[in-house]
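[1] Quick one, what's the 3D model for this:
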Amino acid sequence: MEQAIAEQIDGRVLDPLVECISEGARRYGLPFARDLLAQLPRNADGFLPYHQAPAALDLAGLNYDVVERSRLPAGSTMLPAIIALGESGYVLLLEAQDDEVLVWRPDTGGEVWEKRSEFTENYTGRLIQIHGDPDRMRADEAPWHAKARTHWFWGELRRERKAFMPVLLASLLINLLAVALPIFTMNVYDRVIPNQAQETLWVLGTGVLLAFVLEFALRRARTSIVDEIAQRLDLKLSQKIFSRLLAVPLAERKGHTGSLAARVAEYATVRDFFASTSVVLVVDVLFLIVFVAVIAIIAGWLALVPLTIIALMAIAGFVLQKKVVEASQDAQADYGLQQTLLVESLTGAETLKAMGGEGGMLSRWHRLAEIGGHSQLRLRNINSVAVSLAQVFQQISTVSLIIGGYYLFAAGEITMGAIIAIVMLASRSLAPAGQIAFLLTRGRQAKETLASIERMFEGGDERKLGASVAPGSITRPRIEFKDAEFRYSEESPTALSGLNLTIEPGERIAIVGRVASGKSTFGRLLCGLYAPTEGAMTVNGIDSRQYRPQQLRSALGFVGQDAALFSGSVRENLTLGRMGISEEELVNAMRATGADSYLSRDAGGFDRAVGEDGRQLSGGQRSFLSLARAMVEPRELLFLDEPTGAMDSETEKLFVERLSKAMQPEQTLVISTHRPALFAICNRLIVLDKGRIAADGPVAEVLAKAGAARGEAS
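    The predicted structure follows:
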């Protein structure tokens, strides 16, 4: 069913699920662009699968509820809704009557009334109710409402609230069944043994055994449900966190890579606390009242003993959790530093070996491990104190109940069996109560981790940048810089300043300059990886910040001199997960840059593994592959940063010839280079010096002026 039926509209392959989401956004007046969903995973056929619909609806700004029901909704209370059909893909259900339904079909792009009986034949029971964002209207009076609904974590947890109902029911039954053993013991001691009632003994024994079996089954069912919820949340939350990391603007990216990776890994602490074993513990703690109530029924005021012990455990938990939080924060910071050093050392292993720097790195690791060990030891000591206190409190409870029980027994108010029963009940009630300190500690750790991850969500989000007034695609871009300046951070010096130039469609431009003159930075600015900090850059007369970053980058391609390769095959590095790219397109891209010259000699072909960061390839091969990757999908403008820096003269000559033939007349080419051989395919030369334009004009004219200036200087 998840394989959508592709249609062709104006030469564009149509994904029914994406079109339904687009139509739903249009009906609620929300700006939507299909390229927003380009980052989401696709199935083998290149279409958005059903389980990715919630992520797509989040990006579209729509609220939704995923529903499974055997019958179509009646009336319009749950509509509109995206309906998953059999081989027909997806439609948008707008209205449902007794005999007819009104649907919007993506293949026709229009509404149509259909017979309900025929429509329900393909209905799969899965639908997604979509609705606008009422929180926008509530934002002024109740801003927390919108935050709770759209929060990356609480919003997903809220959608699973119905799934927790069986967990609560199972916990109630488990705790009620746990009373069976103490009651059985009390009756055996008080009635069966004194009367030697064997038949009663076997009846009671059979009943309690059945209770044990049922309790076991309920525990297994509860664990399975909780695990399923945790798995669903894990898939959704991990994707949200990872996609959010990828959506952070480069200008706002802060922190070490290892620390960021450690922070992301620790989100499991949050997930486990709210959707795993901690939930079961919290529920068990809530049901302590059941055991205390039974103790009160059997032994009256002796119920105050477990209540007092529970209160003391809670107080100890509050005291200890503050100490645990301090220790865990130190441990978290130390772990992040260790991860940063580990990532840097593994990435730069070749440099360390070449320069004999292993000893220095090992010394740094030893110091960090020593510091981290102290914080971990402190954390373990506090946890050990919490466990020991729980054991001591439980022992005090047992002794207190036996002493109190003696006086009640002497007064004839309770029996010997009742004393044994209340001791067993108290032990059962204090078992989850002994976890109060653990729960408070885990809860505080989860809160701190959640706050740490929250900081990743507070910055800019490229998926939300850009205005809806910009056209959907960029063709024949005319780019103009107006008094543009740029610096990477407030503390860093100005990288580019006073930029005033225009790049016309189809131009061939070479940019030269000394090291650190701003050539690479200019390319990053030109292709939308960064935005000017002062002044403006316009594309076809529109400020570049009005375009979505995805729009700019799909039209303006950037190939850096240190472009990254990823573990996988040559094919995977060329496509980077983009679907629908044919073998012929890959071959043409390789030929356009001359990369086919080395690939044709390799038995693996496109399936050849490149290794981590492309380490199984030579420097020239990595450069070729990065250049070919930019040619897989045609760009309106292409910026190449030192493309032939790792090539010999013969290879460079081949590359220039192939690139000249591959570039279409309307395509713009900008090359940053120190190699004069590339001037042959350029008609304009820009010289940068200290972040400013020192010269700009036809290649021959600029070179002549530079030669004359050198002659005068000599």
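[2] From here on, just use CA atoms for contacts and neighbour counts.
    Noted.
[3] Just the element for the residue at minimal distance from the centre of the chain, please.
    Central residue of the chain (C-alpha atoms, centre = their mean): Ile241, 2.3 Å from the mean position. Secondary structure from DSSP states H and E places Ile241 in helix 198-247.
[4] With adjacent residues omitted, what lies nearest to the residue nearest to the centre of the chain?
    Excluding its sequence neighbours, the residue lying closest to Ile241 (C-alpha to C-alpha, 6 or more residues apart in numbering) is Val264, at 7.3 Å.
[5] So that neighbour sits against Gln239, correct?
    No - assessed by C-alpha atoms under 8 Å, Val264 is found out of contact with Gln239, at 10.9 Å.
[6] about what we covered before: distance check, the residue nearest to the centre of the chain against Arg42.
    The gap separating Ile241 from Arg42 is 18 Å, by C-alpha to C-alpha, to the nearest Å.
[7] Which SSE is immediately downstream of the helix holding Ile241?
    Next helix or strand after helix 198-247 toward the C-terminus (DSSP H and E): helix 257-265.
[8] buried stuff in that next one?
    If you call a residue buried by 16 or more other C-alpha atoms under 10 Å, then helix 257-265 has these buried ones: 257-260, 262-264.
[9] May I see those residues arranged in a markdown table, with distance to Arg514 as well?
    Below are the buried residues of helix 257-265 laid out as a markdown table (distance: C-alpha to C-alpha, whole Å):
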| residue | distance to Arg514 |
| --- | --- |
| Thr257 | 30 |
| Gly258 | 33 |
| Ser259 | 35 |
| Leu260 | 34 |
| Ala262 | 39 |
| Arg263 | 39 |
| Val264 | 40 |
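[10] Can you tell me the number of residues neighbouring Ala531?
    Each residue near Ala531 was counted by other C-alpha atoms under 10 Å, and the total is 23.
[11] Give the helix, strand or coil label for it.
    coil (DSSP: H, G, I helix; E, B strand; the rest coil).
[12] What distance do you get for the closest residue to it other than its chain neighbours to Ala662?
    In space, Ala531 comes closest to Leu525 once its chain neighbours are excluded; the distance is 5.9 Å by C-alpha to C-alpha, 6+ apart. Leu525 is 25 Å from Ala662, where distance means C-alpha to C-alpha.
[13] quick one, strands of the stretch 551-700 of the chain?
    Counting by DSSP state E, counting those that start in this stretch, one finds strands in the stretch 551-700 of the chain at the ranges 556-559, 637-641, 668-672, 684-689, 692-697.
[14] Quick check, the residue nearest to Ala531 in contact with Ala536.
    No - with contact defined as C-alpha under 8 Å, Leu525 and Ala536 do not form a contacting pair (10.5 Å).
[15] Please generate a structure for the following sequence too, so the two can be compared:
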Amino acid sequence: MNARPPETGGGNAPNLPDTLTHDSLLDSVAWLCTHYGLGRSHAVLVSGLAKYGPLTPSQAIEALTQAGLAAKLVERPLTQLPEHLLPAVLLRRNGSACVLLGWRIDDSAEQDARIRYRAVLPELGDGPVECTAAELGETYAGYAMLVKPAAKVDARPDDLPTEPAGHWLLRTLWRYRSYYASAAVGAFLINVLGLASVFFTMNVYDRVVPNQAYVTLWSLAIGVALAMLMEAVSRHVRAHVLDTAGKKADLVLGTLLFRQALAIRMEHRPASAGSFAHRLREFESVRDFATSATLSAVSDLPFVFLFVGVVFAVGGPLGWIPLMMIPLIVGLGTIVQWPLARAMRENLREASLKQGVLIESIDGLETLKAVGGEGAMRHRWEAFSAKTAASSMQSRELSSMATSCVSFLQQMQTVAIVIVGVYLIGEGKLTQGALIGSVMLAGRVTAPLGQVMGLALRFQQAKSAMHSLNELMAMPVEHEPGQDYLAQPPLSGHVKLDGVSFQYPSAGLQQNAPALDQISVEIRPGERVAILGRVGSGKSTLLRLIARLYQPTEGKLLADGLDAAQIAPADWRRTFGYVGQDSRLFYGSLRENVTIGRPDVPATELLRVLELTGLDALVARHPLGANLQVGENGRDLSGGQRQLVALARSLIARPRTLLLDEPTSAMDSQTESQFIEHLKHATSGQTLVVVTHRTSLLALVDRIVIVDQGKIVMDGEKARVLAALSGQPEADEHPPQPEAQRNRAPKIRVVERGVQPGASPAESNGGVVSSAAEAS
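    So this is what the prediction gives:
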């Protein structure tokens, strides 16, 4: 049905809500996803978006696209939205949004209220409501977001064509094809108008000078001046159009690359942050190559043969000279590309290593000064700098040699044309004006080729950078496009690992030992578990797997009986809050660091987590309050304060399960005692899993899991595990536990394969006894 509602005029006062209480555009997007069977929670929809406040229309389109829907924003009156385009999102004047479902004609109503629209108003709930055309039209801002399911390719055929490398770049540039079409028209005008100066010179030498025709001279001069003016304007317009397209593409591609960098799976993260940053920076080489200067030279290439044809028309046999120059210049450019490509690949690799040394040295400057390691890092820097300079010099020499050769061929072309032209003039087959015109036209033939040869170095830079960026874009990401997850799964914090193994990716030929080997453990809601073990036993890795920062190489990770692959990472991490050993703070204020994952939280929620973690005292003492600057990586705060900020950052999301990895490693005993008291209140009713070597933190838990060499060697109630570790019988004075807790934690489970032959559990885990048995 393609019917449209009839035109109406407003007459009644609007009854629609006029106050904005929440993000109605995000609610509308979530409603559409559910309507099309692609249910997404708010956390999943905004995951990875540059959202800082209410959702914007461009971000809403990006969220819908990531969810598997096609969307575009149009400016259209309400009466020009036919039903086959519905449901659609309407943007309203007060900054809110709603979903238009359809309309009907009510013959029993008055004339102004006959059209009844059905819409979902997020501030009134998820159900549809009816309103008159006047009520909806009064608040409609004139912009609608048309949404439909994106076409899906059947995955059954085995011969589906794969997208070529660099498709992400070509697809983006194709969006601005209208700009490049306009530039092509400009190139045509520029090259055609460029013929005016050639014909002007020919006519002056052949007709004006012999006849002293000054009136003709001025007429021709005025005409050629106008043509030159039009040519200059066309050049400026072409450059402006190409720069505009380049600016738009630069913004889109830069965002695309950074989003890809943030979405890479942790196990595929590059080993060197500096090299990875340099790889991203190499996008500038691609961007600079695709500037107006480069594209202008390329757009002039097709007109080379136009000028060759004109040379044949004007100078006759002289046209063979520039025609023979074309394969010579092209062949020279092809030959020099091979060694130039090899030199640029070496330069890119060495520059990446050099950048890695720089970033690593700056980040660890304090350590270098403390241990006197400046000399070692300087040695690395100078070695990579020498290699980079050598490869850069080699590439510049090759490029300079090619440019010099092209310049030599252009000069020899002029000499050859003049020599042959003099003989043709002597034979009466050519005029002086035709000779001069042929020289000028021959220059227009080889000029674009010379410009392109001059860009050979930048082309190889861009080519090497594209290869590196293609590798980046091909890296696996956490949320693959088109991947479907369960819509808003009801997660209680119950997690189970069944036969899970994990091995960190190896560097080069080095083979890493498994960090976890056939781990099976279950943590139920409300449990409070400590994970103990020697350094390097796999405790932190186990916590990272539960937080889904890494994916198991073997086995299953389940939450409430659901496989982790069925749950979106954003939904998972809202349930399982993770605070690592080295939780990094970012440059900015304390408020920005605490709310970085939830920038739209109200002030009351921020105050709540500050009080729970004890940071309210720090905020109260500082004149800037919550806006105090923490410095890069939190350097303006103490180690204990940084850990409190990291905890507050996790608590603000209200996770059901809190995963803490050595949360008090940088605290003194007094601060640690205060932290434990605050943590008791902060995690009341939550599941708690803590990795620690501090005995004081065991007061928070009722269950202990011992990990050794990637295996669980002991698991049970705290008192029984500590008694087993110390080699003493369990005391009888322990108060009886509630039935629920007795059912949660096993009394004690010793996995024999983790115990050395002939040794007791205490002897096998002597590294744990010294730190844990004291708490019994």
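[16] about what we covered before: so if I had to pick from Leu525 and Ala662 of the first structure, which one is more boxed in?
    Leu525 (20 against 17).
[17] and that one, what pairs with it in the second structure?
    Aligning on TM-score structural alignment places Leu525 of the first structure opposite Leu545 in the second structure.
[18] Could you point out the helix or strand that follows the helix or strand harbouring that match?
    Taking DSSP H and E as the definition, Leu545 of the second structure sits inside helix 539-546. Downstream of helix 539-546 of the second structure, the next assigned helix or strand under DSSP H and E is strand 554-559.
[19] mean shift of that next one relative to the first structure?
    Strand 554-559 of the second structure: mean distance to aligned residues in the first structure after superposition is 1.6 Å, counting by mean C-alpha distance after the TM-score superposition for the first structure.
[20] okay, the angle between that strand and helix 539-546?
    If you take axes from the mean of the first three to the mean of the last three C-alpha atoms, to 10 degrees, strand 554-559 of the second structure sits at 60 degrees to helix 539-546.
[21] what does strand 554-559 of the second structure contact?
    By C-alpha atoms under 8 Å, 6 or more residues apart in numbering, the surrounding residues in contact with strand 554-559 of the second structure are 491, 493-502, 518, 546, 563-564.
[22] how does it look with 7 Å?
    491, 493-502, 563-564 (C-alpha atoms under 7 Å, 6 or more residues apart in numbering).
[23] What distance do you get for the counterpart of Val422 of the second structure in the first structure to Thr415 of the first structure?
    Residue correspondence to the first structure (TM-score structural alignment): Val422 of the second structure is matched to Tyr406. Taking C-alpha to C-alpha as the measure, Tyr406 of the first structure falls 9 Å from Thr415 of the first structure.
[24] Show me which of these two is the more surrounded one.
    Thr415 (19 against 16).
[25] these two touch, right, the more buried one and Phe409?
    Yes - with contact defined as C-alpha atoms under 7 Å, Thr415 of the first structure counts as touching Phe409 (5.8 Å).
[26] okay if I get the strands of the stretch 551-700 of the first structure as a markdown table plus distance to Pro549 of the first structure?
    Output for the strands of the stretch 551-700 of the first structure, formatted as a markdown table (distance: least, C-alpha to C-alpha, whole Å):
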| stretch | distance to Pro549 of the first structure |
| --- | --- |
| strand 556-559 | 10 |
| strand 637-641 | 15 |
| strand 668-672 | 19 |
| strand 684-689 | 26 |
| strand 692-697 | 25 |
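[27] can you give me the helices for the stretch 351-500 of the first structure?
    In the stretch 351-500 of the first structure, the helices defined using DSSP state H, counting those that start in this stretch lie at 358-410, 416-433, 436-458.
[28] Quick check: Val101 of the first structure is in a strand.
    Yes - under three-state DSSP, Val101 of the first structure falls within a strand.
[29] Give me the neighbour count for it.
    Counted with other C-alpha under 10 Å, Val101 of the first structure comes out at 22.
[30] Contact partners for it?
    By C-alpha under 7 Å, 6+ apart, Val101 of the first structure lies in contact with 95, 113-116.
[31] Select from the residues you listed the one having the most neighbours.
    Of the contacts of Val101 of the first structure, with other C-alpha under 10 Å as the count, Glu95 tops at 20 neighbours.
[32] excluding its backbone neighbours, what's nearest that one?
    Leu102 is the one closest to Glu95 of the first structure (C-alpha to C-alpha, 6+ apart), at 5.0 Å.
[33] just Gly625 of the second structure next, same as before
    Val619 (4.5 Å).
[34] What does the one you found correspond to in the first structure?
    Val619 of the second structure maps onto Leu599 in the first structure, by TM-score structural alignment.
[35] Confirm for me that its match is in contact with Gly605.
    Yes - assessed by C-alpha under 7 Å, Leu599 of the first structure is found in contact with Gly605 at 5.8 Å.
[36] Between the two, tell me which one has more neighbours.
    Leu599 (18 against 15).
[37] Roughly how far does that one sit from Gly255 of the first structure?
    38 Å.
[38] what's the answer for Phe481 of the first structure, then?
    Separation of Phe481 of the first structure from Gly255 of the first structure (C-alpha to C-alpha): 31 Å.
[39] Between the two, which has more neighbouring residues?
    Set side by side, Phe481 of the first structure and Gly255 show more neighbours around Phe481, with 21 against 9, by other C-alpha under 10 Å.
[40] Out of the helices of the stretch 351-500 of the first structure, which is the most enclosed?
    Burial of these is given as mean neighbour count (mean count of other C-alpha atoms under 10 Å); helix 416-433 ranks first at a mean of 22.
[41] That one maps to which residues in the second structure?
    With TM-score structural alignment applied, helix 416-433 of the first structure matches the range 432-449 in the second structure.
[42] average distance between the matching stretch and the first structure?
    Its matched residues in the first structure lie on average 1.5 Å from stretch 432-449 of the second structure after superposition (mean C-alpha distance after the TM-score superposition for the first structure).
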